[in-house]
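Engineer: The sequence isn't on hand, but the structure is:
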C-alpha cells in the first residue's frame, strides 16, 4: 500500500507541474485603487494556478495615494460594505486608517448606519459629528447593551469630549459597563483618561526595525539582546538588555530618559510568563528590580530554551506613522521603536512597581519576522522612576 500511495502522489505532482499556469492579476492595471482592491480580495487557493506577486506591498500602494485616490478607495470600501463584502471593506478601511493620514469621516457614516464599528482603528481622529453619534449610543444604552465596539471606536477618537465621557463612566458606572473600566478601552488606542486630560502611553514618533541586509548600513542608536553579565534568579539563564538605546543619537532621544543609555533588562524566557522589571542607574546601567515577582508557573526546561531569532542581528531604522503596525496581523513589519503597540491579544500596559502609574510603551520586537518563530516582546518605561518593563504575547 505505501508504494501505491507514493506512486499516486508522484503522479499528482507530475500532473500539477505539467498543467500549472501563471496568472498575473496586476498585468495592465495602472489604477492604484484597483490594485489595492485586487490585493485585498482573497484568491481561492488553486494548485494549478501560480499567482504573480504584486509589484509593491499594500502599505506602499496606500502610502502613495493622493487625496482623490483616497476618496475613491473610501467610496469603493463603502460599496463593498453595502454589498455585504464586509471583509474586503474592512481591509480597505483599515489600510486607509493605518497607512495614510486621510480623514475617514465620510466612510464612517456608512459603518455607523450599519451599526458596524469594526475595525475600531478606522475611527482614529474622527471628527465631532462621528464622535457625537457614538456618544449618543452610550446615552441610549440599557443593561442589555453590548457597547464593546462603541467604546473601542470612541477610544480611537480620543478627544477631550471622549476623555471626559470616560471619566464620567468611571465615576458613575452604568449597568451596561460590564467588567472593564473605560481606561482599559482607552488603552486600546494608547492613552488613559486623567483629571488633567488625556495622557498618552506611547510616542508619536515611530521607527520600524529591519534586519540589515547585505550592503546596508546598521544604525548605531540601538542594539538588541546583548548579554548583561547577570543571571536570572528564577531560571538561571543569562539576563539580556533586550534593547539598549544610545540616547545621545537624535533618532532615539525622544524616548524620555536622561543619561547616556536606556537599557531594557529582562529574562528572555521568564518574560514570556509575566512582566520583568529593571532599574536604570544614573550612568545608564540596568539592574534587576527588587520588585520583580516570580510567575506562578515556569516550565521545568526553561533554562534550556534557545535564544530568540533577533540575537546578534544588526538593524536599521526607518520612520513611519505611529499607527502603522497597530494591527499585528497586517502586512506591515511589526518590530519598531516608538509608535503604538501591536497587541497580539489584549492591550496590557504594565503599571510601574514604584509609582503605580501606567508605563509608556517604547519598543517591540516581533519574532514572527523570522520563519518558524512567533510572538512579540514589548518594552515599557517609567521615565520618572527610571524603571523598564518587558512583556510578551503570542497567538
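Structural biologist: Received the coordinates, thanks. Bear in mind that the values here come from a model prediction, so they are computed numbers and not experimental data.

Engineer: going forward, measure contacts and count neighbours with C-alpha atoms only.
Structural biologist: Will do.

Engineer: What separation is there between the residue nearest the centre of the chain and residue 218?
Structural biologist: Centroid-nearest residue in the chain: residue 342, 1.5 Å away (criterion: C-alpha atoms, centre = their mean). Going from residue 342 to residue 218 by C-alpha to C-alpha, to the nearest Å gives 24 Å.

Engineer: hold the first one in mind and look at this next one:
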C-alpha cells in the first residue's frame, strides 16, 4: 500500500495533499463564522438582501453566508425573508423558517395561484418551514381538495409539512416531529462523563453479517440539558453499523428506561440472508472509543443542518436525501427526530449519516442511513 506523503496539521490524518483535512477545514470555517461580530452579521445580512437572487443560484459568498447566518446565529431576519419573497426565491426553503405573517400570506397567495406542479412543490416546502396554524390550514385544505397539479407530485401536502418538522392527519390534528432545542456533540477529554454516548460496544453479533452490534446512541434523558426530550430514563439505539444501510427499511429496537434493549428482526434490502461485514476491527475500535460528549449549551436549531461533520441531538437534521420520518411499527404514528450521527466523524472512510428517531409513547427507536 502506498504511504500518503502528507498529514493534516490539525489532527494528523494522512493525506495525499498538503493542508488541512476536510473535517479540520470545516471546523476552522465554522469557528470563524461563530466568531462573527454583530457588525459582521449585519453586513452579511445586508449583502444577502441586496443579492438575494444569487442565493437561489448557489453563488458565493451569499450561499455560504446564508447557511452560516441560519445555522450558527439564527439570523435570517424578516427583511431577508421579505426580499426573498419579492424576488421569487423559493430555495433553500429554510429561508422562510418562522417567517412573519405578511410573508406567509404571500407564500399562500402564490401557492393558491399557481398551476405549476414544480412551483407548488417549492411553495409547499417554504410554507412548511413557515409552519404556523394558517400554513397548516392551507396545506390541509389542499390535501382534502387537491389542485390539478397534485397528480404530478409524488406525495401529499402532509408529507411536505414534514420538511418543516411537523405534519397533520386527515382530521387536521397537528404532530410536531422535531424538537425546538438542539445540542451539539463535541469532542471531550479522556474520561469525561456525558449523558449521551455515541458507539458503545456490545457482545452480540448481527444475524446478517456476523459483525458486532453497537449501541449507536445511549442517552440519559434525566440530565438537565435533555429534559426537553421528555424521557425519564435511558434511551438506547442499537444496530449493526455495517448492515443498517442495507436493510429493507429502518433498523428498530425497543428500549426501557433502565437501559434495556430488544432489537427487532430485520431484512436485507435485496432479500439475501447473509451479507459481508464492511466494518473492520479498527473501525469498531474507533467507533466505540470516539471522544464525543454532549455540549454544555444549546445551539441554533439548524446547527447541524448544513455540514457533514457535526453530530447533534434535537433541532433539524442535515438530510442527505429527503426528510424521512419513520412510522412507528407499533402505533402507526410518525416518529420524532432525535439525533444525527455523521459516520465519518466516528470512523474513517465511512459515508453518509445515521438518523435516529423514536416513538415516546411506544418506547421504540428507529435508525436509518442516507448517503449520496
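Structural biologist: Structure's in. What do you need? Since this is a predicted model, take the numbers as computed values, not measurements.

Engineer: TM-score for these two?
Structural biologist: The TM-score (TM-score structural alignment, normalised by the length of the second structure) is 0.80; 336 aligned residues with a C-alpha RMSD of 2.9 Å.

Engineer: Spatially nearest residue to the aligned partner of the residue nearest to the centre of the first structure in the second structure (excluding sequence neighbours)?
Structural biologist: Residue 342 of the first structure maps onto residue 318 of the second structure when the alignment is built from TM-score structural alignment. Spatially, and ignoring its direct neighbours in sequence, residue 318 of the second structure is nearest to residue 305 (3.9 Å; C-alpha to C-alpha, 6 or more residues apart in numbering).

Engineer: Could you look up the SS state of that neighbour?
Structural biologist: Three-state call for residue 305 of the second structure (DSSP: H, G, I helix; E, B strand; the rest coil): coil.

Engineer: isn't it right next to residue 320, touching?
Structural biologist: No. Judged on C-alpha atoms under 8 Å, residue 305 of the second structure makes no contact with residue 320 at a distance of 9.7 Å.

Engineer: With neighbour numbers in mind, choose between these two.
Structural biologist: Taking other C-alpha atoms under 10 Å, residue 305 of the second structure and residue 320 do not tie; residue 305 has more neighbours (20 against 15).

Engineer: how about that one, what's its match in the first structure?
Structural biologist: Counting by TM-score structural alignment, the partner of residue 305 of the second structure is residue 326.

Engineer: That match contacts residue 338, correct?
Structural biologist: No. The pair residue 326 of the first structure and residue 338 does not pass the contact test of C-alpha under 8 Å, sitting 11.5 Å apart.

Engineer: where along the stretch 201-350 of the first structure do the strands fall?
Structural biologist: In the stretch 201-350 of the first structure, the segments counted as strands under DSSP state E, counting those that start in this stretch are 203-211, 222-231, 238-246, 261-266, 276-280, 286-288, 315-320, 336-339.

Engineer: Adding distance to residue 157 of the first structure and mean neighbour count, write the ones you listed out as CSV.
Structural biologist: CSV is the format used below for the strands of the stretch 201-350 of the first structure (distance: least, C-alpha to C-alpha, whole Å; neighbours: other C-alpha atoms under 10 Å):
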stretch, distance to residue 157 of the first structure, mean neighbour count
strand 203-211, 15, 20
strand 222-231, 33, 18
strand 238-246, 31, 23
strand 261-266, 31, 28
strand 276-280, 32, 25
strand 286-288, 37, 22
strand 315-320, 20, 17
strand 336-339, 17, 27
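
Engineer: Make JSON lines out of the ones you listed and add distance to residue 176 of the first structure.
Structural biologist: Below are the strands of the stretch 201-350 of the first structure laid out as JSON lines (distance: least, C-alpha to C-alpha, whole Å):
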{"stretch": "strand 203-211", "distance to residue 176 of the first structure": "33"}
{"stretch": "strand 222-231", "distance to residue 176 of the first structure": "45"}
{"stretch": "strand 238-246", "distance to residue 176 of the first structure": "41"}
{"stretch": "strand 261-266", "distance to residue 176 of the first structure": "40"}
{"stretch": "strand 276-280", "distance to residue 176 of the first structure": "35"}
{"stretch": "strand 286-288", "distance to residue 176 of the first structure": "42"}
{"stretch": "strand 315-320", "distance to residue 176 of the first structure": "38"}
{"stretch": "strand 336-339", "distance to residue 176 of the first structure": "32"}
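
Engineer: Residue 96 of the first structure: which of the ones you listed is closest?
Structural biologist: strand 315-320 (14.2 Å; C-alpha to C-alpha).

Engineer: So which other helices or strands are in contact with that closest one?
Structural biologist: In terms of contacts (3 or more C-alpha pairs under 8 Å, 6 or more residues apart in numbering; DSSP states H and E), strand 315-320 of the first structure is packed against strand 203-211.

Engineer: Figure out which of the strands of the stretch 201-350 of the first structure is closest to residue 353 of the first structure.
Structural biologist: Short answer: strand 276-280, nearest of the strands of the stretch 201-350 of the first structure by C-alpha to C-alpha, at 8.1 Å.

Engineer: corresponding residues in the second structure for the closest one?
Structural biologist: Counting by TM-score structural alignment, strand 276-280 of the first structure corresponds to 251-255 in the second structure.

Engineer: on average, how far is the matching stretch from the matching bit in the first structure?
Structural biologist: Superposing on the first structure and averaging over aligned pairs (mean C-alpha distance after the TM-score superposition for the first structure), stretch 251-255 of the second structure comes out at 0.7 Å.

Engineer: what's in contact with that stretch?
Structural biologist: Residues from elsewhere that reach stretch 251-255 of the second structure (C-alpha atoms under 8 Å, 6 or more residues apart in numbering): 234-239, 244, 261-266, 362-368.
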